[in-house]
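**Q** Here is my input, please return the structure:
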Amino acid sequence: MQGKQVIRTFFQQAAVSHVFQLPGLHTLSLNAELFSHQNIKTITARHEANLAFMADGYARASGKPAIIVVTPGPGLGNIVSGCMEAYFDDVPLLIVHIDTDRKDVGKGILHELESPEDIFRHFVKASFRVNEPSTLTASLHDALRTCSTPRRGPVLVSIPFGLLDKEVPGQLRMVKSTPAGPSGPDRVLPFLANLEHILEDKRRPVLLGGKALMEPRTGVLVEKICGRGLPFLTTTGGKGVTSDHNAFSFGNVMAKGVARDILASADVVIAAGTRLRDVDAKRRGVRIGNLVHIDVDDRWIGKNYRTALHCSGDIQEVLKGLARIVQKARFDWDIEGLKRQRSLEMSGLRKEAGYALVDLLRNTVPEDTIIVCDLNMPSYWAEYYLPVYAQRSFLMPRGISPIFYSLAAAVGAKISRPHLPCLALCGDGGGLPQMSELATIVKYGIPVTILVHNNNSFSILEDAMRSRHNIDGSMDLVNPDFVKLARAFGIRARRTRTLRGLKDVFLHDVHWDEPFLVEFAGRVPFPPWNR
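**A** Predicted structure coming up:
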């Protein structure tokens, strides 16, 4: 079997349904092999930066690793920001880098780069370099296993292009791998004994959930625990772990008002599956006193908040134990009273343009819509206040926080879950560099709805320049007509300047089974943390 056939067979055995690629001369042999076997769908993007975020959206929405095939040199270099985001937000990507022939490096060969893996060493879980045919299969299996093991993340495999058309021997040499596994009973059981002791005299515990809880069985455990009368708060990554229809759900811990009141009156906060990063919590004014921190490993434990108790490893096993502990406990929370208080808080927020926009979207798009955000005004308000009703239906990049994310990631998300509606929330500044992927949307018939908030500005930066340096207009943008741009690709589109007009668009023009772009030129003057 030739190298390209080994790679294709590996994908098939691993139940890979889609491969995200941007071909070049070095990859063509593999591209042809994949194209000739239609049980693996290849998605060819228009730029590798967008390609990486498509794969990211696919992995987040599906919960499965996404496969990227890139060329050496500029192709590999263009996925750096996507790889950074995936590494720092625990997104499993398998990056298959079809490399040059290293023995010719130094001669001025096409896309020559010495030790390209070094570029990625601080933001991949592992790098594998296939030096000989006998290690190919083992390297691929090892890489997939590593990227799928908690803490999940990107893994790079470099394969020389000359190997694609070479015979791979039947006797395969294994590549050593020691991925981190979940903790065993020897760690969980003592932790649970200590946790039970801590909770003996506690009457107001709070459960704070993060992205690592985004599994169906874990969501059931959260419902079982909080159904005993505990409030449940989330980080941004944890939105949707359990439905916000639940009485015990009080939204994002970043939000002011009731969420902060709950934290302030809690006698212990049990944070599970969240990193509690500075930018997501402390910097947003989240104050936590008595903390019990549970995560997949100890990488983030103790970094921003002092812990009274912590455990790293198998979160599900810990939550099963916590569920048993709370079954025999009584708590003092008035959940119904807190819900009434929060309802009044949300009513008061309707005068704010950002909240009114988010409230309109929540009441007009289907509840199971996958909503993909990045860093723009509508997305910030959605991050704080949008109710989410299903797992993996709210995606926002919280690794390195890129602004060129939502459109491309929505394409990947829709590919992974084609039966669900999908909405990308874009800013004008972040959305324009992704607009080349409208061609990808049309080529593959991907029915994504794109909302572009066009305020002709990098508005967050404009606000900062005005408040910090007394400078106006330095962050203004010159934009195209987004409606005409979409129509040039054959995509239906409309523009509106008002919330009433936006509601009309979503109720009468958006059908969810075809691509659509709406340009919203209404004003959202400030982010939610400035209210």
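
**Q** Please make it C-alpha for all contacts and neighbour counts, starting now.
**A** Will do.

**Q** how distant is stretch 468-484 from the center of its chain?
**A** Relative to its chain's centre, stretch 468-484 lies at 28 Å (CA atoms, centre = their mean, to the nearest Å).

**Q** if I look at the residue located most distally from the centre of the chain, how far off is E117?
**A** Largest separation from the mean C-alpha position in the chain: K107, at 40.7 Å (CA atoms, centre = their mean). Shown here: K107 relative to E117, a distance of 20 Å by CA to CA, to the nearest Å.

**Q** quick one on the thing from earlier: name the SS class of the residue farthest from the centre of the chain, please.
**A** Following DSSP: H, G, I helix; E, B strand; the rest coil, we place K107 in the coil state.

**Q** I have a second one here; can you model it like the first so I can compare?
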Amino acid sequence: MTGAQLLVECLQRNGVTTIFGMPGGQTVAIYDALHEHPTIRHVLARNEHAGAFMADGFARATGQPGVCLVTAGPGLTNCVTGLGSAYSDSVPFLLISGQITHGAIGSSRGYYHEMDNLGVTAPLTKWNATARSADEIPELVRQAFHEMTTGRPRPVHLDLPIDVLAQETDAKPVKRVTAKLLAPDPREIDRAAELLQTAKRPLIIAGGGTVTADASHELLALAEDLHAPILTTPMGKGCVPDDHPLSAGMLFHRITSDLTNMKDNLSPLPEMADAVLAVGCRFSQLATGNWELELPENLVQIDIDEDELGRNYPARVGICGDAKAALTALGARQPKADGAIWDSIRSRTPASDRWRIGGFDVVPILRRVLDRDVIVACDVTRLYYMMLANFPVYAPRAFLHPSCFISMGFGLPAALGAKAAFPDRQVVAIAGDGGFLMTAQELACAVQEELNVVTILINDNCLSAMKGIQNRSYRGRHTAVDLVNPDFVRFVESFGALGLRVNELDQFEPALREALNAGRPAVIEVQAPQTPE
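**A** So this is what the prediction gives:
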């Protein structure tokens, strides 16, 4: 078989069912190998930028590596933002790129798409490599999946020269990679157990590492033994059902667009706790309100990445290991606690005012109408942050968002990736007018691939976050933040999707129900007032 055929077989052996991307001159051989493949589906993006977000959305929704296939040069550079988003949020993502003839790499002779592909992706990947012969492909694919599924998951990049893809080879696909859990140090587990047993007001903060480790069951079991409330970080949203009695919501109930003056927006529980167990939590700028969050000295931190232990807050006990394994070990050492103190405190803690768009409080309607297991993929927009704080989620991997890289254009393509993975579940994208237009061409992909997602488009004719910063810090001097937008309904319908427009709140629920039952992709434009904060 050829190198291209061998690659496809190696991907299939490692569980790949879906590839997102666009063909190019150096990758046509791979597309030919995919032509009649019985188990791998290809989803045709209209721009590699969006294709990378699709692979990211697939990975976030499934927990399995997302795969994006692009050509060299501009195909690769179009994926850089997607790589950055996946790298920042610890998402397993395999980028496969074509490359010029192997012997010509670095020659600067003027080949089409000639570029140092590995040099571009090195800062945004955990591992990258170029195949020098077709015989190397099985081992390189094995290494790529090993890196994505061992330790902290992050993107990897496999670079394949056009002549290597054409080579005949007798090499065989290697066995599927089986991830090995990183066991925690028993001595640190003992120290953590002792600290938590003596605490009268223990609190748990659950981050994205809890979701990655599939550790929701173990987290809840330990929380119930400790009778400890659970706060989640943005990346941890959904790791415990928001209607569980011990769920205390997000670390914040609203944010400012530049994360200044966040103190009053943070949960009061961390300051009341006498010990905190942080699970898979990096304490990022967003999660901590620009690090205005205050924690007690008794901090136990569990993370798969040793470098994260104590990076932003000093940890009295640092446990490097898989969150599922660490929580299981802690649970085995933990007697049941009396939760009377926390029950009394929480009953006397007033609920925060719910954040909403003036005149368009759509969050309660969305939660009432949408299925319990709906997958929501959010672009960077006001409604995203409001839903992050106030939209109840009941399962892991059901609220997808670019938490650290804050990449506009993410929402629609990430939703398409999730829908490709779960065709029978409701999938809804949340977008603002600025972010939507960055990847709106993927409506063509949605229609062609029959990925029937519903997009809620908040149109306030401005870049709200930037306008809010200009209002607060620059005396309302507005520069380059007001938008002239198309007629979104006509724009959407030109792709063959359903376009609906809502001018009043009472129109929203009927429009949402119509969109969900349309049997084709749909966009609901909500014409909202400008209320930048």
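
**Q** Can you give me the TM-score here?
**A** The TM-score (TM-score structural alignment, normalised by the length of the first structure) is 0.92; 518 aligned residues with a CA RMSD of 2.4 Å.

**Q** And the residue farthest from the centre of the first structure, what's its match in the second structure?
**A** Residue mapping for K107 of the first structure onto the second structure gives R109, with TM-score structural alignment as the criterion.

**Q** And for S312 of the first structure?
**A** Aligned partner of S312 of the first structure by TM-score structural alignment: C320.

**Q** Show me the helices in the stretch 1-150 of the second structure, by range?
**A** 3-13, 28-34, 48-62, 74-77, 80-88, 117-121, 137-149 (DSSP state H, counting those that start in this stretch).

**Q** Tell me where the stretch 251-400 of the first structure has strands.
**A** Per DSSP state E, counting those that start in this stretch, the stretch 251-400 of the first structure carries strands over the ranges 268-272, 291-295, 309-312, 370-372, 394-395.

**Q** mind putting those strands in TSV, mean neighbour count included?
**A** Shown next, in TSV, are the strands of the stretch 251-400 of the first structure (neighbours: other CA atoms under 10 Å):
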stretch	mean neighbour count
strand 268-272	23
strand 291-295	24
strand 309-312	20
strand 370-372	26
strand 394-395	27
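
**Q** Can I get the ones you listed in CSV including distance to H47 of the first structure?
**A** Listed next are the strands of the stretch 251-400 of the first structure as CSV, based on distance: least, CA to CA, whole Å:
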stretch, distance to H47 of the first structure
strand 268-272, 37
strand 291-295, 35
strand 309-312, 38
strand 370-372, 19
strand 394-395, 21
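
**Q** Out of those strands, which is closest to E514 of the first structure?
**A** Among the strands of the stretch 251-400 of the first structure, the nearest to E514 of the first structure by CA to CA is strand 370-372 (15.1 Å).

**Q** What span of the second structure is that closest one aligned with?
**A** Under the criterion TM-score structural alignment, strand 370-372 of the first structure matches residues 375-377.

**Q** Residues touching that stretch, excluding its own?
**A** With CA atoms under 8 Å, 6 or more residues apart in numbering as the test, stretch 375-377 of the second structure has contacts from 57, 61, 397-401, 410-412, 414-415, 418, 425-430.

**Q** what residue of the second structure matches up with P402 of the first structure?
**A** Match for P402 of the first structure (TM-score structural alignment): S407.

**Q** Contact partners for that match?
**A** By CA under 8 Å, 6+ apart, the neighbours of S407 of the second structure are T81, S85, D379, V380.

**Q** list the contacts for the first one?
**A** When the contact criterion is CA under 8 Å, 6+ apart, the partners of T81 of the second structure are H49, S407.

**Q** do that again at 10 Å, thanks
**A** Counting by CA atoms under 10 Å, 6 or more residues apart in numbering, T81 of the second structure makes contact with H49, A50, A52, F53, Y87, L124, F405, I406, S407, M408, G409, F410.

**Q** No more questions from me, cheers.
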